[in-house]
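K.L.:
structure for the following, please:
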Amino acid sequence: MFPLQVDLVGGGPVALVVAFLVSTLFSAVTMHLAALWVLGDEPHQNAVKVAPVPVVVAMLFSQYNGLLMAVLAFAAAFVAIRYVYELTLQGTALVSLFYFAISAVFAFAFGNIFLS
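P.N.:
Reported below is the predicted structural model:
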C-alpha cells in the first residue's frame, strides 16, 4: 500500500505531487513575468495554463540527460505559449526565451539561498 507519510528524504506519490505543485507555481510566476515584460498587460490566467506543461515534461524526462530534459521542456513551453497566447513564431520565441531566462536566474538565486 501507499504510505500515509513521507520521510524527509523519502519519495512517494505525496512527494511527487508536492514537487509538481511547487514547480508549477514557480513556473507560473516566471511565465507571468516574462509575458508582462514582453507583451505588456496580460491576464495571469494564461500563465497558469502554460505553467504545468514544461513542468510535466521536465518531471517525465528528469531521469535522462539534463540537456535533453531542458530542450524538451523548452519545446513543450514553446508550443503551449504559442497556443495559449496566440502569438506569431517570433513573439513565441521571444516570450519563451524570456521565460527560460527568468526561470534560470530565479532558480540560481533560490538555489544559492536555500541550498547553501
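K.L.:
going forward, measure contacts between C-alpha atoms and count neighbours the same way
P.N.:
Noted.
K.L.:
the chain: helices as residue ranges?
P.N.:
13-39, 44-50, 52-60, 66-85, 89-114 (DSSP state H).
K.L.:
list the helices and strands the shortest one packs on?
P.N.:
When you say that, I think you mean helix 44-50. When contacts are defined as 3 or more C-alpha pairs under 8 Å, 6 or more residues apart in numbering; DSSP states H and E, helix 44-50 sits against helix 13-39, helix 66-85.
K.L.:
and the last one, by the same measure?
P.N.:
Judged by 3+ C-alpha pairs under 8 Å, 6+ apart, the packing partners of helix 89-114 are helix 13-39, helix 66-85.
K.L.:
structure for this one too, so we can compare:
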Amino acid sequence: MLPLQVDLVGGGPVALVVTFLVATLFSAVTLHLAALWILGDEPHQRAVKAAPVPVVIAMLFSRYNGFIVLALSFAGAFLAVRYVYELTTYGAALVSVFYYVISVIFAFAFGNIFLT
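P.N.:
Now for the predicted structure:
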C-alpha cells in the first residue's frame, strides 16, 4: 500500500540547498540595502557575489555557540565585502555593520510576522 502523503520535512540535501538559497537571497537583499545606504548607487550583482560567504560560514558552524557563529560570519562578510566592493578597511567595516544591523531588524520583523 502506498502512503497518501509524503513528508518533505526532515533534513537531507534538499533541505540544505533550500535553506542555503533562501538565506543567501535574504543576505543579498540586506547587503544590497546596506551598500545602497553607505556607498550610494551600487549594482546588485556585487551583493549577490558577497552574500553566500556569511551564509556558508553560518551553516557550517551552526552547531557551535551563537557568538562564535556571529563572529565568524561577520569576519567572512567583512572580507567578502572588502574584496567584492573593493573598499578600504573602514568602508568594509561600515558596510558590514550596517548589513548586520539591517539583517537583525528584518529577521525580527519577519519572525514576528511569520512565527507568531
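K.L.:
how close are the two chains, by TM-score?
P.N.:
Once superposed, chain against chain, the TM-score is 0.93 (TM-score structural alignment, normalised by the length of structure 1); 111 aligned residues with a C-alpha RMSD of 1.0 Å.
K.L.:
picking that back up, how about the helices of structure 1 in TSV, adding mean neighbour count and distance to Val6 of structure 1?
P.N.:
Converted to TSV, the helices of structure 1 look like this (neighbours: other C-alpha atoms under 10 Å; distance: least, C-alpha to C-alpha, whole Å):
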stretch	mean neighbour count	distance to Val6 of structure 1
helix 13-39	18	7
helix 44-50	18	28
helix 52-60	19	19
helix 66-85	18	26
helix 89-114	15	21
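K.L.:
now distance to Asp7 of structure 1 too, for those, in CSV please.
P.N.:
Putting those into CSV (distance: least, C-alpha to C-alpha, whole Å) gives the following:
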stretch, distance to Asp7 of structure 1
helix 13-39, 9
helix 44-50, 30
helix 52-60, 20
helix 66-85, 26
helix 89-114, 19
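K.L.:
reformat the helices and strands packed on helix 44-50 of structure 1 as a markdown table; add distance to Ala51 of structure 1.
P.N.:
Below are the helices and strands packed on helix 44-50 of structure 1 laid out as a markdown table (distance: least, C-alpha to C-alpha, whole Å):
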| stretch | distance to Ala51 of structure 1 |
| --- | --- |
| helix 13-39 | 5 |
| helix 66-85 | 8 |
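K.L.:
among those, which is nearest Val57 of structure 1?
P.N.:
With C-alpha to C-alpha, the closest approach to Val57 of structure 1 among the helices and strands packed on helix 44-50 of structure 1 belongs to helix 66-85: 5.5 Å.
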